[in-house]
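Engineer: Sharing a model that was predicted from the sequence below.
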Amino acid sequence: MDLQETHKLMRKAVLIAKTLEGSWSIRMKMALDIVIINHYLKQPLSKGIIERLLLKGVSLRRIKKHYKVGMKEINSLMAS
């Protein structure tokens, strides 16, 4: 991810955070998580992407539904 891509993600996160209610730091953290997860979901399926999504708290069920793959495909990627 380069600098311009990071700026775009931050702009999107600020727009989302402005629509939420509560503490600014909490709103910004939630908005950043949303934007980063959406960014990773746009990438092609790979072991690194699965690991990053799992670290961000995305469920395996959501990954399977989004990429339209089964557990066998995910397990084979994780094993290699």
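Structural biologist: Perfect, I can see it now.

Engineer: C-alpha from now on. contacts and neighbour counts both.
Structural biologist: Noted.

Engineer: List of residues touching stretch 14-29?
Structural biologist: Ala13, Met30, Ala31 (C-alpha atoms under 8 Å, 6 or more residues apart in numbering).

Engineer: Can you mark which positions in that stretch are buried?
Structural biologist: By 16 or more other C-alpha atoms under 10 Å, the buried positions in stretch 14-29 come out as Val14, Ile16, Ala17, Arg27, Met28.

Engineer: Adding secondary structure, write the residues you listed out as CSV.
Structural biologist: Output for the buried residues of stretch 14-29, formatted as CSV (DSSP: H, G, I helix; E, B strand; the rest coil):
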residue, secondary structure
Val14, helix
Ile16, helix
Ala17, helix
Arg27, helix
Met28, helix
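
Engineer: this is the comparison structure:
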Amino acid sequence: MNYTDTKQNMRKAVLIAKTLEGSWSVRMKMALDIVIINHYLKQPLSKDIIERLLLKGLSLRRIKKHYKVGMKEINSLMAS
């Protein structure tokens, strides 16, 4: 992610955080996670993207559903 992507993602996160309720720091953390996950889901499927999505707390089920692949494809990417 470069500087302009980061800047755009922060702007999107602030808009999302303003719609949520509760502590600002918690809202911002949740909004940033949402924006970052959406950013990575727009990228082509690769081992690095799968690892980053899993670190952000996204489930394998959602990754499979979004990319329309099976566990065999994901396992083959993770093994290489």
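Structural biologist: Yep, that arrived. Since we're looking at a predicted model, the values are computed, not measured.

Engineer: rewinding a little: scan the contacts of stretch 14-29 of structure 1 and report the most crowded one.
Structural biologist: For those, counting by other C-alpha atoms under 10 Å, the largest number of neighbours falls to Ala31: 23 neighbours.

Engineer: contacting residues around that one?
Structural biologist: By C-alpha under 8 Å, 6+ apart, the contact set of Ala31 of structure 1 is Ala13, Val14, Ile16, Ala17.

Engineer: ok, for it, nearest residue in space, not its chain neighbours?
Structural biologist: Ala13 (4.9 Å; C-alpha to C-alpha, 6 or more residues apart in numbering).

Engineer: I'd guessed that neighbour sits against Ile37; true?
Structural biologist: No. At 11.5 Å, Ala13 of structure 1 does not count as touching Ile37 under the criterion of C-alpha atoms under 8 Å.

Engineer: Pull the residues that contact stretch 43-55 of structure 1.
Structural biologist: Contacts of stretch 43-55 of structure 1 (C-alpha under 8 Å, 6+ apart): Ile37, Tyr40, Leu60, Ile63, Tyr67, Leu77, Met78.

Engineer: Brilliant, that's me finished.
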